[in-house]
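Asker: need a 3D model of the following:
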Amino acid sequence: MKLHPLFLCLALASTGAAAFDLNEPENNDTSNLVWTGHLSPDTDTVTSAIIAAYIYGGTPVVPEAINPESQFVLEYCKATTPAQMADFSQKMVGLVDFNQKTQLQKSIKESSIVAIVDHHAIGGNPVNMKQVATIDIRPWGSAATILADRAEQMDIELPEYIACTTLGGILSDTLVLQSPITTEYDRHYAEELASEAGIDDIEAFGQKMLEAKSDLSHVSAADILTMDYKNFKFAGKKVGIGVAETLTAHQLLDRRDEFVAAMKAYKQRQGLDHLFFSVTDTKNKRANLLWIDSADSKVAEVAFKAKPTNGWLVLEGVTSRKRQIGPAIQKAVESLN
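Answerer: Predicted structure coming up:
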């Protein structure tokens, strides 16, 4: 079965150069190409870089250290961890799983970007490219799903370990296909990739991933805050949103004072206008949102029309930063400025 998706695929062309070809990889010079995702890399970012490099050539890399869930997936799938790259200045770069300048590793020159494969909205501060670039953005649950579709459409057979890691990317971003961002394409390719990877029980694999992500007892509040963290620019304001997805939310909720201290220090150090942190309870499908001052409190009140209880704002049925938390905060910030 081949799916024929509706998606946004833009080729931005300039005189005298050819766009990176996402359909005919043999047309591309990939000798100096790396594929990378956003800062604070998550499992979708890491695994999307791996499959993109396999399909198109080049090398998968990460801009920062990977998190425990991603490490579990790579070990489970018997895949090599992409190297952490500090200096991208001499590289051609393909971006996966993001398009925002605020999430770009500082040494990446926008003039070096040749392609973007992403599933996020083009928000307030996207990368600004004057050169030829090819962009594939679709409203699916993960960038890994988009790349799995590209592999299928080009009749590229994935090795077992890449089918496995790509499945991990899909399950991570869709909370094992339970998040509101999950689409029919995510479910379809999850089934296909599981078959190719020899994984009989998707739910069991996903549960192991959630367990790996949940064990944060040995991690400092400051590190948890930025482990799955993104910067945004809304209405000219610098906004940070961190998320910790866990099956054992109570362990983190009991550490509220630690998170408040870490957030105060981080907000001041980064010069943020607003900072929010969610302990997302994946077992009970709810977000527990935290902020630290009156400016952020006003945004949260407008965004969610609710008041905190015991220091946390409990949002039932909210699990997605991409689809639920981020858009609500963006709308509130824009309405207040």
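
Asker: going forward, measure contacts and count neighbours with C-alpha atoms only.
Answerer: Will do.

Asker: how about Ala287, what does it touch?
Answerer: The contact partners of Ala287, by C-alpha atoms under 8 Å, 6 or more residues apart in numbering, come to Ser278, Val279, Thr280, Asp281, Leu313, Val314, Leu315, Glu316, Gly317, Val318, Thr319.

Asker: closest to Lys208 out of those?
Answerer: Lys208 has its nearest neighbour among those in Asp281, at 15.6 Å by C-alpha to C-alpha.

Asker: burial measure for the closest one, as a count.
Answerer: Under the neighbour criterion other C-alpha atoms under 10 Å, Asp281 is assigned a count of 23.

Asker: can you map out the strands along the stretch 51-200 of the chain?
Answerer: Here the stretch 51-200 of the chain has its strands, by DSSP state E, counting those that start in this stretch, at 59-62, 83-84, 92-96, 113-118, 133-137.

Asker: quick one on the thing from earlier: are any of the contacts of Ala287 buried, and which?
Answerer: Among the contacts of Ala287, those scoring as buried are Ser278, Val279, Thr280, Asp281, Leu313, Val314, Leu315, Val318, Thr319 (criterion: 16 or more other C-alpha atoms under 10 Å).

Asker: second chain to compare with the first, below:
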Amino acid sequence: VFPVVGDNGLLAGISFKSDVINPPRPQLVLVDHNELTQAVAGVEEADVLEVLDHHRLGGGLKSAQPIRFVNEPVGSTCTLVARQYRDAGIEPEESLALCMASGIISDTLFLKSPTTTTVDRTILEWLRPRCSVDLDDFARTFFEIGSALRTSTPDGVVQEDCKEFVERDIRFSISQIEETGFDLFWERKDELRVALVAYADKHRLDFSALLITDVVSNGSLLLLSRETEAWEEINYPRIDPGLYALKNVVSRKKQLLPLVTQLIQTAVL
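Answerer: As a prediction, the model looks like this:
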């Protein structure tokens, strides 16, 4: 038996040899994802205690014991987190309230995305008086200065908000960035394609995609590392090799991913 002493020099507990030989497994709560391919490295060696998410189910998540699993079709996982604060009667600090509001604003394009629900609107209104700034002014500034194309390297743009998926043994990734207009994209299109190809090669993917969403026009451009036969059936204009104009498409989860999934399934059948 070994005593465990805290930073204050006081006894905090005891440790046994068995704790060293067979250390306890890390414990995780998966937030904003439920697929193991999107989790931290080593997740297979951890115990998942809870899932809080708003995406599709996938990835073969299993648990030895029943866990709390919250997965709702809302626009942002921050909506679910903030609702837990509200329902528990806990007042978040101003900085934390603004952090959760920022997540909702970003994920729902300030409630303009088709993923937006009544729950998102209700929770954002609950957060509004708890934030230290006016959310309307904040949202405008948020999208203006949050340009990945202005501040990041091509590799950084591709990796900033990137999710990997598997459909019919086809492995692919979809990254998304939000911009106010496409001017910067046209300036950096070629180097972004190079970064997409490099990412797909490094991670052994069949293809990688980058969705560039204009929060002003509520439309997107879709850039691909390479075009598979599946893309022959896409019903959107091809404006350049590996580049498509997706009018009124702003959501990776609700609009683009179902489209890509359908294209892959059609090509495989």
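
Asker: how alike are these chains, TM-score-wise?
Answerer: After superposition, the two chains reach a TM-score of 0.85 (TM-score structural alignment, normalised by the length of structure 2), with 244 aligned residues with a C-alpha RMSD of 1.8 Å.

Asker: quick revisit: just the closest of the contacts of Ala287 of structure 1 to Ser220 of structure 1, please.
Answerer: Val279 (14.2 Å).

Asker: which position in structure 2 aligns with that closest one?
Answerer: Under the alignment (TM-score structural alignment), Val279 of structure 1 maps onto Ile212 of structure 2.

Asker: give me the element its match is part of.
Answerer: Element membership for Ile212 of structure 2, per DSSP states H and E: strand 207-214.

Asker: so how far does that strand sit from its counterpart in structure 1?
Answerer: Following the fit onto structure 1, the mean deviation recorded for strand 207-214 of structure 2 is 1.4 Å by mean C-alpha distance after the TM-score superposition for structure 1.

Asker: show me what that strand is in contact with.
Answerer: By C-alpha under 8 Å, 6+ apart, strand 207-214 of structure 2 touches 158, 171-182, 185, 196-197, 199-200, 219-228, 249-250, 252.

Asker: overlap between the contacts of Ala287 of structure 1 and structure 2?
Answerer: Using both residues aligned by TM-score structural alignment, their matches' C-alpha atoms under 8 Å, structure 2 keeps these contacts from those: Ser278, Val279, Thr280, Asp281, Val314, Leu315, Glu316, Gly317, Val318, Thr319.

Asker: distance to Gly169 of structure 1 for those residues - can I get that in CSV?
Answerer: Below are these laid out as CSV (distance: C-alpha to C-alpha, whole Å):
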residue, distance to Gly169 of structure 1
Ser278, 21
Val279, 20
Thr280, 18
Asp281, 19
Val314, 27
Leu315, 25
Glu316, 25
Gly317, 22
Val318, 20
Thr319, 17
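
Asker: so Leu315 of structure 1 is in contact with Asn288, correct?
Answerer: Yes: judged on C-alpha atoms under 8 Å, Leu315 of structure 1 makes contact with Asn288 at a distance of 6.3 Å.

Asker: ok, and the closest non-adjacent residue to Phe277 of structure 1?
Answerer: Gly242 (4.6 Å; C-alpha to C-alpha, 6 or more residues apart in numbering).

Asker: just give me the match in structure 2 for the one you found.
Answerer: In structure 2, the residue paired with Gly242 of structure 1 is Ser175, using TM-score structural alignment.

Asker: and its match, how many neighbours?
Answerer: Neighbours of Ser175 of structure 2 under the rule other C-alpha under 10 Å: 21.

Asker: hmm, Pro154 and it touching each other?
Answerer: No: at 11.9 Å, Ser175 of structure 2 does not count as touching Pro154 under the criterion of C-alpha under 8 Å.

Asker: want to throw the strands of the stretch 51-200 of structure 1 into TSV with distance to Ser217 of structure 1?
Answerer: Below are the strands of the stretch 51-200 of structure 1 laid out as TSV (distance: least, C-alpha to C-alpha, whole Å):
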stretch	distance to Ser217 of structure 1
strand 59-62	25
strand 83-84	25
strand 92-96	30
strand 113-118	32
strand 133-137	36
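
Asker: can you list the buried residues in stretch 168-188 of structure 1?
Answerer: If you call a residue buried by 16+ other C-alpha under 10 Å, then stretch 168-188 of structure 1 has these buried ones: 168-177, 179-183, 185-187.

Asker: mark which of the residues you listed are part of helices, please.
Answerer: Under the assignment DSSP state H, those contribute Gly168, Gly169, Ile170, Leu171, Ser172, Asp173, Tyr185, Asp186, Arg187 to helices.

Asker: let me know the closest of those residues to Leu336 of structure 1.
Answerer: Distance ranking of those against Leu336 of structure 1, using C-alpha to C-alpha, places Asp173 first at 30.2 Å.

Asker: which position in structure 2 pairs with that closest one?
Answerer: By TM-score structural alignment, Asp173 of structure 1 lines up with Asp107 in structure 2.

Asker: is it fair to say the match of Gly242 of structure 1 lies in a strand?
Answerer: Yes: judged by DSSP: H, G, I helix; E, B strand; the rest coil, Ser175 of structure 2 forms part of a strand.

Asker: measure the mean distance from the biggest helix by length in structure 2 to structure 1 post-superposition.
Answerer: For structure 2, the helix with the greatest residue count under DSSP H is helix 183-202. Superposing on structure 1 places helix 183-202 of structure 2 at an average distance of 1.4 Å from its equivalents, by mean C-alpha distance after the TM-score superposition for structure 1.

Asker: picking up where we left off before, out of the strands of the stretch 51-200 of structure 1, which gets nearest to Thr145 of structure 1?
Answerer: Among the strands of the stretch 51-200 of structure 1, the nearest to Thr145 of structure 1 by C-alpha to C-alpha is strand 113-118 (9.8 Å).

Asker: now what about that closest one, what contacts it?
Answerer: Residues outside strand 113-118 of structure 1 that contact it (C-alpha under 8 Å, 6+ apart): 19-20, 92-99, 129, 132-138, 142-143, 146-147.

Asker: what about 7 Å?
Answerer: If you take C-alpha atoms under 7 Å, 6 or more residues apart in numbering as the criterion, strand 113-118 of structure 1 is touched by 20, 92-98, 132-138, 143.

Asker: superpose on structure 2 and give me the mean offset of it.
Answerer: Counting by mean C-alpha distance after the TM-score superposition for structure 1, strand 113-118 of structure 1 comes out at 0.4 Å.
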